[in-house]
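Participant: just coords:
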């Protein structure tokens, strides 16, 4: 029996969601104010945002717990008065990274400079591909250790976990019938906006996956091309011997063959025009 004055459970849940959303929005305003104005005291933030100091402290406690901001002693210039110096709150590196800092624009500009400096055209594309390959080979060292430490049938899963540690939110699963193999799915791509302009980044990644897993792979979909998930098909290769996966790292700075494919190792298939079948 419902007590008099008791709100329905659905209304209570809706109220909780609203409060959480409001809190999150206000917390972002607090962090943004620190970004725009620099290290700030509780009083500074309260005055700028039209909040009580108690409310500001509550949001700051959460931001400090999440390592978005940190408390520091306020720097005093000239003669120092009595009492403890006021605390100011500043963004951490993690908190600063949460805001748009135009890294994508910087990366795209750098690749554009490489392409133009190499002469443009095919030579420029080859220079960008060489950079993409060298970058990916360096990044793949930790992936290689993870894959080589795994049993042959667990290598795709090991690669997915290593990618997730780098922020790619990757998973491995059996491919849908009638395909015989697995799908490596990357639900996030930190360089997706740049890869829209320079697909050499995706191609270099696919080639590395091929060498790490010791078999040809096929890129079915990419976030950079507008798909929801980067999906790579890894066919089942029962002939791969137990032990280490065959991984042959090309010499650093080596020029790619046409289309940036490798011919000395199991070759990654080109990205297809089809979309994610999942």
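Facilitator: Nice, I can see it. Worth saying up front: this structure is predicted, and the values here are computed from it rather than measured. Numbers count the residues shown, from 1 in each chain.
Participant: okay, CA-based contacts and neighbour counts for the rest of this
Facilitator: Fine.
Participant: Show the residue spans covered by the strands in the stretch 1-150 of the chain.
Facilitator: Assigned by DSSP state E, counting those that start in this stretch, the strands in the stretch 1-150 of the chain fall at 69-73, 87-91.
Participant: what packs against the longest helix anywhere in the chain?
Facilitator: Longest helix in the chain, counting residues (DSSP state H): helix 9-37. Helices and strands touching helix 9-37, by 3 or more C-alpha pairs under 8 Å, 6 or more residues apart in numbering; DSSP states H and E, are helix 42-49, helix 53-65, strand 87-91.
Participant: Next one for the comparison:
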């Protein structure tokens, strides 16, 4: 028997993925009435988990658009971040920025060695799907879209190490290079990145 996900959690996950949604859009996504959606939003707003923006319409009342508050964002996986940042800053003060690059490269190498055995005896499409599954389990809220037979878009709606990556962009380039190594293709491009104030991290992945 699977774990039952509450409507509240579904709303939070939808807002994490879609960034901004109206009551009408949430109603369609969830398959429940707008009145039911509003009841859940009232509770989430009371708990300081929502940000509400009013968008003016050509006619009629302004449209209310809902997004996650910073407090809600903290509910998603962000393992060890505060402590990690403090350690990294201390290391940088003691040994310079080069030591941070070295540590991030070492982490990337360790990830590659963990991912590669899971890619054995798989074709390109299977490798990309396996990568998505690994990232999903690691808290990245990953999704995969097939664009054509040789091209995929990988989307990471959450970044468990966002605070680290925001301060040390090397983490992002290490991740991109790690993807190239485990998939066996140089054609991995990070199209958008959360550390650049984009909504999500998106990768365009192509076969050789």
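Facilitator: Sure, I can see it. From a predicted model like this one, the values you see are computed outputs, not experimental measurements.
Participant: list the buried ones in the longest helix of the first structure?
Facilitator: Neighbour counts over helix 9-37 of the first structure (16 or more other C-alpha atoms under 10 Å) mark 26, 27, 30, 31, 32, 33, 34, 35 as buried.
Participant: from the strands of the stretch 1-150 of the first structure, which stretch is densest packed?
Facilitator: When those are scored by mean count of other C-alpha atoms under 10 Å, the highest mean neighbour count falls to strand 87-91 (a mean of 21).
Participant: okay, the helices and strands packed on helix 9-37 of the first structure in CSV with distance to residue 118 of the first structure next?
Facilitator: Output for those, formatted as CSV (distance: least, C-alpha to C-alpha, whole Å):
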stretch, distance to residue 118 of the first structure
helix 42-49, 50
helix 53-65, 46
strand 87-91, 40
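Participant: So which of these is nearest residue 160 of the first structure?
Facilitator: helix 53-65 (29.1 Å; C-alpha to C-alpha).
Participant: Give the burial count for the alignment partner in the first structure of residue 172 of the second structure, as a bare number.
Facilitator: In the first structure, the residue paired with residue 172 of the second structure is residue 202, using TM-score structural alignment. Using other C-alpha atoms under 10 Å, residue 202 of the first structure has 24 other residues around it.
Participant: check contacts around residue 202 of the first structure.
Facilitator: residue 195 (C-alpha atoms under 8 Å, 6 or more residues apart in numbering).
Participant: What lies in contact with stretch 188-208 of the second structure?
Facilitator: 17, 19, 124, 150-159, 162, 165-166, 169, 176, 179-180, 185-187.
Participant: just the buried members of those residues?
Facilitator: For the contacts of stretch 188-208 of the second structure, a burial check counting by 16+ other C-alpha under 10 Å picks out 17, 19, 124, 151-159, 162, 165-166, 176, 179-180, 187.
Participant: In helices, which of those residues fall?
Facilitator: 17, 124, 162, 165, 166, 176, 179, 180.
Participant: Of all pairs in those residues, which one is the farthest apart?
Facilitator: 124 and 166 (30.7 Å).
Participant: Contacts only, for residue 34 of the first structure.
Facilitator: Per C-alpha under 8 Å, 6+ apart, neighbours of residue 34 of the first structure: 40, 45, 89, 90, 91.
Participant: Look up how far residue 95 of the first structure lies from it.
Facilitator: 10 Å (C-alpha to C-alpha, to the nearest Å).
Participant: which position in the second structure aligns with residue 134 of the first structure?
Facilitator: In the second structure, residue 134 of the first structure lands on residue 106 (TM-score structural alignment).
Participant: Good, wrapping up.
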